[in-house]
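Q: coords below, sequence missing:
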C-alpha cells in the first residue's frame, strides 16, 4: 500500500493585487486539492490549509499518497454481432477497439446484455497515478481555472518564451514530506526554496526541509505570516488592542480589513493623529479619504453621548517593524494631511453655493442616453413622489382636516427635497467621492438652514443602499426614496434594460429589494401596481419603448420578494401560499405569513389545505358558468351543514380580515374541517341535475373564496 505524507505546494510571485488575494489564495488551494482527490491521491480525513500573502499562494494538504490505488474498470467495447465473426473470432473492428483502449488482443472478454442486445465488455485494472503525475495535472487544471482578475504576459529567463499569469512567478515548491515532487509550472521547476519578507527576513533565501515546517519557517526565519486567516486575525487583534489603549474603537470595515491583510506580510499597527481643525469637515468625508486612499483605520469615540464620532486619531498598518517607528508614524501623518486638506477645501468651497442654485446645472448632466438628464430625472422623481403622497392620503381613513394639513405639509417637504436631492452631484466633494452623494446634500441643506426633515430626506433618499442598510428615517425621506427607486426601475425597464442571469449593471435587483424593504418594514398602505403605474405616468410619451414594462417590472418585483422572504427564513410553502394571491399591499405580507405559519400549526390545517386543493381542481375542470348559491337547491344534509358552517365561519372570519387580524381570520376557518370532510364523503358534486351541480359548484366556489383571502391554502398541501 502506498505511504502517505503531507504535501506542500507554494508558488512565489511578485506582489499580487490586494483586492483579489483572498479569493486567489482560497481558489489556488481548493483547485489543487479537488484535482488530487479526484485522482485518488488524498486519503480520507485529509485536511487542507491554504496560504496567501502578498507574494505567495500555497497549500498544505495532509495524508497525500505517493501512488493512487488501482481502479477496476469495466469497459464496454461494442455489440457482439459487430465484435465477433461467425466463427467466434474477434473481428477487425474489435481488435482496433481493443488497441485504442490500450488492451491486448487476447484480453478476456465478457458477454452481457446491454439493453435488448448483447455486448462485449472488458474487465481490466487501471494503475493509479503517481503523485508527480497527479500533481502536475492538478497544477495545470488550477492554472486554467484560477479566478485571475487581469492576466499579465511576461517573458521567461530564456528570453523567448512568454507565459501568462496574474503576476510574474519566481519559484515553485512541491514537497511530499521531505521529498521534492518533480513538477513544473509557468516555466519553473519545483524545488524547496522560497523567500521571506523583503526587508526583515533573517535569511534572503529560505530552504524548506519538510512540508510541515513551511509555516513556522516563514514565521521565524522569513518574518512572514503565510496564512491569510492567521494574518487577518493578528491584524484585527492589534487594531483592537491599539484602540483600547486610547479608549477608542477602530472603524468596522471587513473589506478594508481584507485588503490591508493582503498588503502586508506581517502587520505592525501604529498610532497616528491629525490636526483637530480637520474635524470640522463631515466625518464621512474624512473617513472615506482615509480608508479609500490611504488604507488607514480611523478611530471612533466610544464615550457616552459621542458613540461613533470620529476622533483625530487613526491607525496605520506597516509592513515593517523598526525599533524606532517614529519616522513611519510621521511619514503617514504627513501623507494624510494633504488629503484631509483637500476634503476641507472642497467642503468650504461647496458651501459657498446653495443647492437650489445648482439645480439648473443638472440639465447638463446626462443620466442615461435614452432617459435624458439628471434634471429631467429629478422632475420625474418629484412627480412620482407627489403621486405617492396622494396614494397615502387616499388610504388614510378617516380623512380629517388635521390629516389633510399633515399631507399638505408632507407634500411640500417632499417636493422641496426631490428638487434638491440630486444637486450635490455638482459639488466638488461628491465629484471627488461619488460614494458621498446624498450624504453631502444633507450636510449642505443643514448649512443653508433648510428644514431638518428636508435635509434628512436628501441624505436618506438613496437608502437602503445595500443589504442590511438602514431605511430612511422620516416620512419625507421614505416617500423620496421610494420615488427615486421607482423612477430608476421604471425607466430602465422601460427602455429594455432588464437584468439577465448574473448581469445587472444598473443594480436593479438592489433597487427592487429596497422598494420591498420600505413597503414591508414601514408597513405602508400602498399598492405596488399603483406605484408602478405612477412611475410610468411620470415619463413623457414615447420615452418608454418597452411595451410590457409594467407587467415585466411587477413580475420582477414579485420574484425578488419571493427570494427575499425565503432568505428571511420562511418556508417555500408559506411564501408560495401568500405570493400566489399577488397581494398588492406589501405592508400586509409579514402579517399574512405569520397567519399562514400559525394556521399550518393547527391540527385541522393539513385536511383543510388538501380539501382546498381538491376544490381548486374541481373548479378548474368544471365548464358550468358560475351561478349564485341557492339555498333551496341544497338537497343533501352534508351540503346544507357545510353551507351553514361556512356562513357562520365567514361571519366571524371576515371582520377579522378587514381589521388586519389575518391570524384570527384563518383560525376561525378551522371550524370548517368537519363539515368539509362530511361534504366530500357524502355529496356527489357532479350531480346529473345540472341546476344542483351548478349550485354545489357555487358552494365550493364560496368555500374557496373564504379560505383564500389571506393566502392560497392549497399551497400548504403536501
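A: Cool, the structure landed. Note that this is a predicted model, so its numbers are computed, not measured. Residues are numbered from 1 along each chain as shown.
Q: from here on, just use CA atoms for contacts and neighbour counts.
A: Fine.
Q: quick one: neighbours of residue 610, just the number.
A: Neighbours of residue 610 under the rule other C-alpha atoms under 10 Å: 17.
Q: included below, for side-by-side comparison, is a second structure:
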C-alpha cells in the first residue's frame, strides 16, 4: 500500500483513493492543466504513464526480497554517517550496545532488541528506499517480516523513526520505543561531541526535533528511565569516549530546555515548571508526575500562603550562617507555635514518605496543604532570627526540615501569585 501511494504521489503527483475503511482502491485522481473534449484520452494517457512506474516498484520489491535485508548490514560499513562519527555500521553497532544496556534496566527482550538494532539501518540501502526515501523504516518492517523475523522486531524497524514530525504518532511497542530512544540519544551525543550543536535558528541535524521526540516517547509512553544514566550509557559506546563523555552535561541542559518548551506548548505555566526543575529531577516521567501534581496543588486555597511561606523559609536559610546540625532539639523548643510545628512536622514525615515512594505527589502536596495554619501561626508568634544563638539555630533547623519535606516533591517557593 505504502509503495503504491508513494509511486502515485511522488512520481506522478496523483491523488490515491481509499474507501471508507481506509483501504486503497485501484483508482487515482489527477489534475490536468488543459481543457480537453476527450477526457477518456487524458485518462488513458495517465494510466499509460503510471504503469511503468508501478512496474519499477515491483522490480525494486522483488529484487530487495531476493537480496535480503540482513545482507545489507556489511555494506553499511561503506556508507559514511558523519565523517567524524564513522559509518552507518558504526552507528548500528552503537545502537546494539546502547539498547542492550537499556534492556538490562527495564523489562525488554534483549536478544530481539539487539537484532532490531542490528537491522534498523539496513533498509536505507535497499532499492525501494533509494527510490522512495520517505519509506525508510516502513520497508524495513516489510522486508524483516518477509525474512521471518518476529513481529516485534519488524515493527521496531518502522517505529525507529517515530515521531517523524511534531504531533506525529509515537512507537507503540516497547522494543520500538527503546530503539527510537537509543537512536535519538546517539545522534544527540554524537553531534554534540563533534561541536555541531544547534545554534540560534541553525539546526542542520534536526536535533531539536530529536530531543522533543525522545522526551515525548519517555513521558507519553511512560518509560521510567534516568536521562543522565541514558546519556552516560550512550556516550560510553563511542570510540572517542573523552569527547562523548565530556558533552553529557551540555546535552542534558539542551534536553531540559526542550522539556521546558514541551511543557509550555502543553499549557503548563513557567513557574510550575521551575518548581520541579529547581530540585534537579533527571527522570522525565517522574518530572512529569511532579509537574502535574504542582499544577493541581496551585489550585488549592492554601497554595498561595504556602508558596509565600516557602519563599520566606528559603530566604531565611540562604541569609543565615551555617545551621550546623539539622536535627531539631526538643529541649530548645520553647514557644507553643514552634512546639506544635515540630510535632506536626514529624507526623507529616511519616504520612508523606510512602506517598513519595509511590510517586503519588498529588496526594503528598494535598496533605502538606494541611500545614498551612500551623506554619502561619509559627511565623506570627515566633522570632526566628532571635538574640539567643542556640534558639536561632534550632529554629532554622526546624525550618530546614520543613523545607526539605516540601522539596521531596517540588520547590513551591518558585510559584508566583
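A: Yes, it's here. The shown structure was predicted, so the numbers you read here are calculated from the model rather than taken from an experiment.
Q: need the nearest residue in space to the residue nearest to the spatial centre of structure 1, chain neighbours excluded.
A: Closest residue to the average C-alpha location of structure 1: residue 467 at 8.2 Å, with C-alpha atoms, centre = their mean. Leaving aside its chain neighbours, residue 467 of structure 1 sits nearest to residue 510 (7.9 Å; criterion: C-alpha to C-alpha, 6 or more residues apart in numbering).
Q: ok, back up a step: the residue nearest to the centre of structure 1 matches what in structure 2?
A: When structure 2 is aligned by TM-score structural alignment, residue 467 of structure 1 is paired with residue 166.
Q: so the corresponding residue of structure 2 for the residue nearest to residue 467 of structure 1: helix, strand or coil?
A: When structure 2 is aligned by TM-score structural alignment, residue 510 of structure 1 is paired with residue 209. The three-state label given to residue 209 of structure 2 by DSSP: H, G, I helix; E, B strand; the rest coil is helix.
Q: picking that back up, SS state for the residue nearest to the centre of structure 1?
A: coil.
Q: can you tell me how far it sits from residue 428 of structure 1?
A: Remark: distance between residue 467 of structure 1 and residue 428 of structure 1 (C-alpha to C-alpha, to the nearest Å) = 28 Å.
Q: same check on residue 248 of structure 1?
A: Per C-alpha to C-alpha, residue 248 of structure 1 is found 31 Å from residue 428 of structure 1.
Q: who's more crowded, the two?
A: Neighbours were counted for residue 248 of structure 1 and for residue 428 using other C-alpha under 10 Å; residue 248 has more, 23 against 17.
Q: what's the match for the more buried one in structure 2?
A: Per TM-score structural alignment, residue 248 of structure 1 is not aligned with anything.
Q: cool, and residue 679 of structure 1?
A: Aligning on TM-score structural alignment places residue 679 of structure 1 opposite residue 378 in structure 2.
Q: so what's its match closest to, chain neighbours aside?
A: The nearest residue in space to residue 378 of structure 2 (C-alpha to C-alpha, 6+ apart) is residue 337, at 4.9 Å.
Q: for the stretch 251-400 of structure 2, just list every one of the helices.
A: Listed in chain order, the helices of the stretch 251-400 of structure 2 (DSSP state H, counting those that start in this stretch) span 270-277, 284-297, 303-319, 336-357, 361-368, 372-381, 389-407.
Q: can you add distance to residue 84 of structure 2 and give those back as JSON lines?
A: Output for those, formatted as JSON lines (distance: least, C-alpha to C-alpha, whole Å):
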{"stretch": "helix 270-277", "distance to residue 84 of structure 2": "34"}
{"stretch": "helix 284-297", "distance to residue 84 of structure 2": "30"}
{"stretch": "helix 303-319", "distance to residue 84 of structure 2": "46"}
{"stretch": "helix 336-357", "distance to residue 84 of structure 2": "44"}
{"stretch": "helix 361-368", "distance to residue 84 of structure 2": "44"}
{"stretch": "helix 372-381", "distance to residue 84 of structure 2": "57"}
{"stretch": "helix 389-407", "distance to residue 84 of structure 2": "43"}
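Q: of all these, which one is nearest residue 132 of structure 2?
A: In terms of C-alpha to C-alpha, the element of the helices of the stretch 251-400 of structure 2 nearest to residue 132 of structure 2 is helix 284-297, at 35.3 Å.
Q: how close does the closest one sit to structure 1?
A: Compared with structure 1 after fitting, helix 284-297 of structure 2 deviates on average by 2.0 Å (mean C-alpha distance after the TM-score superposition for structure 1).
Q: tell me, that helix lands on which residues of structure 1?
A: Counting by TM-score structural alignment, helix 284-297 of structure 2 corresponds to 586-599 in structure 1.
Q: in the matching stretch, what's buried?
A: By neighbour count on 16 or more other C-alpha atoms under 10 Å, the buried set for stretch 586-599 of structure 1 is 586, 587, 588, 589, 591, 592, 593, 595, 596, 597, 598, 599.
Q: show the contacting residues for the closest residue to the fifth one other than its chain neighbours.
A: With sequence-adjacent residues excluded and distances taken as C-alpha to C-alpha, 6+ apart, residue 591 of structure 1 is closest to residue 662, at 6.7 Å. Under the criterion of C-alpha atoms under 8 Å, 6 or more residues apart in numbering, the contact list for residue 662 of structure 1 reads 591, 592, 595, 656, 710.
Q: pretty sure residue 541 of structure 1 sits in a helix.
A: No. According to three-state DSSP, residue 541 of structure 1 belongs to no helix; its state is coil.
Q: burial measure for it, as a count.
A: 9.
Q: residue 234 of structure 2 against residue 98, yeah?
A: Yes. Using C-alpha atoms under 8 Å, residue 234 of structure 2 is in contact with residue 98, at 5.6 Å.
Q: thanks again, I'm all set now.
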